[in-house]
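Q: have a look at this prediction, sequence included:
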Amino acid sequence: MAGGWSKDGAVQDQIDASVEDEVKRARSQLGSGESALHCDECGCDIPEARRKAIPGVRLCIACQSALEKQETNAGGINRRGSKDSQLR
């Protein structure tokens, strides 16, 4: 049920758009090409199993984990529109 100026299914459209955006972001971060033998950040060896599992890998596990943790803390797009979430 829609209320006000919103059309029926508007909430589902927002959910679908959020999922689609996240899938696009994740696909854009997939590596391609030849993997590095040594980490671009710290210079440690990248294990052969990791190089085979992830094409185009450039970081060791420790550096990749630190990068992902930093990206997670960066926040994201607020599609909810509630005042509480906008005040953070």
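A: Received it, and whenever you're ready, just let me know what you need. These numbers were taken from a predicted model, which means no experiment stands behind them. Numbers count the residues shown, from 1 in each chain.
Q: going by C-alpha atoms from here, please, whenever you check contacts or count neighbours.
A: Will do.
Q: what residue lies at the spatial centre of this protein?
A: residue 26 (4.9 Å; CA atoms, centre = their mean).
Q: that one: what secondary structure?
A: Classification of residue 26 using DSSP: H, G, I helix; E, B strand; the rest coil returns helix.
Q: how much space separates it from residue 54?
A: According to CA to CA, to the nearest Å, residue 26 stands 14 Å off from residue 54.
Q: report how many residues lie close to residue 79.
A: Residue 79 has 13 neighbours, counted by other CA atoms under 10 Å.
Q: below is an additional structure, to be compared with the one above:
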Amino acid sequence: MAGGWSNDGAVQEQIDSTIEDAVQRARSQLPSGESLTHCEVCDARIPEARRQAVPGVRLCVVCQGADDQQQKASAGYNRRGSKDSQLR
């Protein structure tokens, strides 16, 4: 049920668009290409098991953990400014 100036499917369209953006962002961050033998941040050796498990890996486990923490800290920002995000 929409009210005001929005059409009937506006809320669902916003939800779908937010999910599509998140999926595209996640896919763009997937490693691709050949795995590195040394971390591109700290130059530590990347174990063979990690290189086989994650094709295209560019970071060692420690640097990947730090990168994941940074990504988590910036996640949750809704640039569309939905009412749901304003209630949190």
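A: Looks like it arrived, so ask away. Because the structure is a prediction, the values reported are computed rather than measured.
Q: re the thing from before, alignment lookup: the residue nearest to the centre of structure 1 to structure 2.
A: In structure 2, residue 26 of structure 1 lines up with residue 26, judged by TM-score structural alignment.
Q: also residue 62 of structure 1?
A: Match for residue 62 of structure 1 (TM-score structural alignment): residue 62.
Q: for the helix or strand containing its match, buried residues please.
A: Applying DSSP states H and E as the criterion places residue 62 of structure 2 in helix 61-74. By 16 or more other CA atoms under 10 Å, the buried positions in helix 61-74 of structure 2 come out as residue 63.
Q: contacting residues around the match of residue 62 of structure 1?
A: Shown in contact with residue 62 of structure 2 (CA atoms under 8 Å, 6 or more residues apart in numbering): no residues.
Q: again, only using 10 Å
A: By CA atoms under 10 Å, 6 or more residues apart in numbering, the residues touching residue 62 of structure 2 are 39, 42, 44, 68.
Q: can you tell me which of these is nearest residue 78 of structure 2?
A: Using CA to CA, residue 68 is the member of the contacts of residue 62 of structure 2 that lies nearest residue 78 of structure 2, at 18.8 Å.
Q: relative to residue 74 of structure 2, how far out is that closest one?
A: On the measure of CA to CA, residue 68 of structure 2 and residue 74 of structure 2 end up 10 Å apart.
Q: re the thing from before, which of the contacts of residue 62 of structure 2 fall within helices?
A: residue 68 (DSSP state H).
Q: include distance to residue 85 of structure 2 when you put the contacts of residue 62 of structure 2 into CSV, please.
A: Formatted as CSV, the contacts of residue 62 of structure 2 follow (distance: CA to CA, whole Å):
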residue, distance to residue 85 of structure 2
39, 37
42, 37
44, 40
68, 23
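Q: and which of the contacts of residue 62 of structure 2 is nearest residue 58 of structure 2?
A: residue 39 (5.8 Å).
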